[in-house]
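Participant: okay, structure incoming, though there's no sequence with it:
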């Protein structure tokens, strides 16, 4: 059985970006399996229909281990898109990529993930002028590349990019990833997204992940920093309550 997502008004390249992200993640040796792309057009994508179930602790442990391997498959640089792409999306919003390596992760995060979505959220009325100013002030600090804020520089990981719990499908065979916003970035980003809206057995996932690929010191302190981007995405799409959370996070790091 198959499942087709279709939108006759989809933005150009929308489904192609999803397909390219799935294929790139799927190519990570021993990484987390992803949905197989059966067909993609300008207005649709067709995948197998997968049965789902509640995960076991053992499946959560295996997911954490294999997510570390997906990340370790790497990317050319922070902000790099999947092969063959120069664009991307998160939900329905355009997602910027970089053709050339940035000087450091903080520059990429500020330029391509935080500032554009903060401005979009402000335009939609979800951030007021003071809130926007505070988020942009944090962007200035991110661009300075201070490891006290961003942590030590790490190689670009192969990220899912929108790894909330709804994009982890649990099957009898284990976890399966769907709906990516794939790019090269910081491994802490995917982990922070998993904790933003909750994931079954998250503590087991994190323990297995860090046993496979230890994270830089202080990563727990940076979880909310990495959650700022998805909070701003939600502010742009769903309103001021997420805008208020975004500003609270930004101010905590100023």
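Facilitator: Done, it's in. Only a predicted model underlies this, so the values are computations on that prediction, with no experimental measurement involved.
Participant: CA only for contacts and neighbour counts going forward, please
Facilitator: Will do.
Participant: quick one: contacts for residue 87?
Facilitator: 13, 17, 81, 94, 95, 96, 97 (Cα atoms under 8 Å, 6 or more residues apart in numbering).
Participant: relative to residue 97, how far out is the first one?
Facilitator: To residue 97, residue 13 is 14 Å away according to Cα to Cα, to the nearest Å.
Participant: and the two? Which one has more around it.
Facilitator: Under the criterion of other Cα atoms under 10 Å, the comparison of residue 13 against residue 97 puts residue 97 first, with 22 against 17.
Participant: is the residue sitting nearest the centre point of the chain in a helix, a strand, or coil?
Facilitator: The chain has residue 161 as the residue nearest its centroid, 2.0 Å off, counting by Cα atoms, centre = their mean. Per DSSP: H, G, I helix; E, B strand; the rest coil, the local secondary structure of residue 161 is coil.
Participant: surely it meets residue 189?
Facilitator: Yes - look at residue 161 against residue 189 with Cα atoms under 8 Å: they come within range, at 7.4 Å.
Participant: strands of the stretch 101-250 of the chain, residue ranges please.
Facilitator: Here the stretch 101-250 of the chain has its strands, by DSSP state E, counting those that start in this stretch, at 157-159, 168-171, 174-177, 183-185.
Participant: nearest to residue 65 among those would be which one?
Facilitator: Between residue 65 and the strands of the stretch 101-250 of the chain, the shortest gap by Cα to Cα is with strand 174-177, which sits at 11.2 Å.
Participant: tell me which residues of that closest one are tucked away?
Facilitator: Neighbour-count burial for strand 174-177 flags 174, 175, 176, 177 (criterion: 16 or more other Cα atoms under 10 Å).
Participant: name the residues that touch that strand?
Facilitator: Residues external to strand 174-177 that are found in contact with it (Cα under 8 Å, 6+ apart): 32-35, 55, 59-60, 62-63, 167-170.
Participant: dropping in the other structure now:
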């Protein structure tokens, strides 16, 4: 491949899933820039993004564009991008996809994003009985609908009320391109979800000029009141996945988030 391309060496099925997610995100009108898919032969072939330097202005523009990506919507809770053939991925973890989209966010989040990984962590001996009980009580509250909450304004006013989310929006999946530091997204676990999931992931591991990202987002699509207090709620899933993948080092963060959720 030439210097204008980048090849991610992954199995064919994973390349197709990721390509479908990138294409779906890229289709959002006025949304965040996404690395362009050039092919899926012998891995995932993407445009090469030349590294630039993020600025307050480019971060603010990214926040506004991300709000529009979310507002492009999805069919339902947990719905995968067209062409994925089913499951998405989050790092090395496969994300289960509902055969029928749940009617409420709490059902989806507890049943398809929390409990499968809590059980894996328990069965692997990473979580003891007391930790498992705490986390299962937390998941039960979520599943019962007691922690359901509104989407940001643009998503709340959309046809389905479900956001088109990146799903793994940590700082490593936000590239800053030359010459002006425009944000470019890679490596999604795209699905229909809650927009605050992406905001929470950005806060979990940090991002340059994060408050400018938030400012740009809020100018376009204000989140529902209390969204900052809900960050630990939306961070439960990535922390559970990291606990399964990387061990007990993340278990403490997971339990602390669960205590903050209550």
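Facilitator: Good, I have the coordinates. Quick caveat: nothing in here was measured; it's all calculated off a predicted structure.
Participant: circling back to that earlier point, would TSV of the strands of the stretch 101-250 of the first structure with distance to residue 69 of the first structure be doable?
Facilitator: Compiled in TSV, those are given as follows (distance: least, Cα to Cα, whole Å):
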stretch	distance to residue 69 of the first structure
strand 157-159	9
strand 168-171	16
strand 174-177	14
strand 183-185	14
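Participant: what's the most buried one of these?
Facilitator: Each of these was assessed for mean neighbour count using mean count of other Cα atoms under 10 Å. The highest is strand 157-159, with a mean of 30.
Participant: the second structure: matching residues for that one?
Facilitator: Across the second structure, the stretch matching strand 157-159 of the first structure (TM-score structural alignment) is residues 163-165.
Participant: what about that stretch, how far off from the first structure?
Facilitator: With mean Cα distance after the TM-score superposition for the first structure, stretch 163-165 of the second structure departs from the first structure by a mean of 0.3 Å once superposed.
Participant: which residue is the nearest non-sequential neighbour of residue 152 of the first structure?
Facilitator: Leaving aside its chain neighbours, residue 152 of the first structure sits nearest to residue 216 (6.8 Å; criterion: Cα to Cα, 6 or more residues apart in numbering).
Participant: okay, now that neighbour: neighbour count?
Facilitator: 13.
Participant: any idea what it aligns with in the second structure?
Facilitator: Taking TM-score structural alignment for the superposition, residue 216 of the first structure sits opposite residue 224 in the second structure.
Participant: that match reaches residue 151, doesn't it?
Facilitator: Yes - the pair residue 224 of the second structure and residue 151 passes the contact test of Cα under 8 Å, sitting 6.3 Å apart.
Participant: distance to residue 226 of the first structure added to the contacts of strand 174-177 of the first structure, as JSON lines?
Facilitator: Formatted as JSON lines, the entries for the contacts of strand 174-177 of the first structure read as follows, by distance: Cα to Cα, whole Å:
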{"residue": "32", "distance to residue 226 of the first structure": "21"}
{"residue": "33", "distance to residue 226 of the first structure": "24"}
{"residue": "34", "distance to residue 226 of the first structure": "23"}
{"residue": "35", "distance to residue 226 of the first structure": "25"}
{"residue": "55", "distance to residue 226 of the first structure": "25"}
{"residue": "59", "distance to residue 226 of the first structure": "25"}
{"residue": "60", "distance to residue 226 of the first structure": "22"}
{"residue": "62", "distance to residue 226 of the first structure": "24"}
{"residue": "63", "distance to residue 226 of the first structure": "20"}
{"residue": "167", "distance to residue 226 of the first structure": "18"}
{"residue": "168", "distance to residue 226 of the first structure": "19"}
{"residue": "169", "distance to residue 226 of the first structure": "22"}
{"residue": "170", "distance to residue 226 of the first structure": "24"}
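Participant: quick one, what contacts residue 220 of the second structure?
Facilitator: So residue 220 of the second structure contacts 64, 67, 68, 154 (Cα under 8 Å, 6+ apart).
Participant: try it again with 6 Å
Facilitator: residue 64 (Cα atoms under 6 Å, 6 or more residues apart in numbering).
Participant: gap between it and residue 27 of the second structure?
Facilitator: In this structure, residue 220 of the second structure lies at 18 Å from residue 27 of the second structure, with Cα to Cα as the measure.
Participant: also residue 144 of the second structure?
Facilitator: For residue 144 of the second structure relative to residue 27 of the second structure (Cα to Cα), the value is 34 Å.
Participant: what's the match of strand 157-159 of the first structure in contact with?
Facilitator: The list of residues contacting stretch 163-165 of the second structure from outside it, by Cα under 6 Å, 6+ apart, reads 70, 71, 73, 74, 155, 190, 191, 192, 193, 194, 195.
Participant: tally of neighbours for residue 12 of the second structure?
Facilitator: Other residues lying near residue 12 of the second structure total 14 when counted by other Cα under 10 Å.
Participant: how about residue 214 of the first structure?
Facilitator: The number of residues packed near residue 214 of the first structure is 11, by other Cα under 10 Å.
Participant: tell me which of the buried residues of strand 174-177 of the first structure is nearest to residue 86 of the first structure?
Facilitator: residue 177 (21.9 Å).
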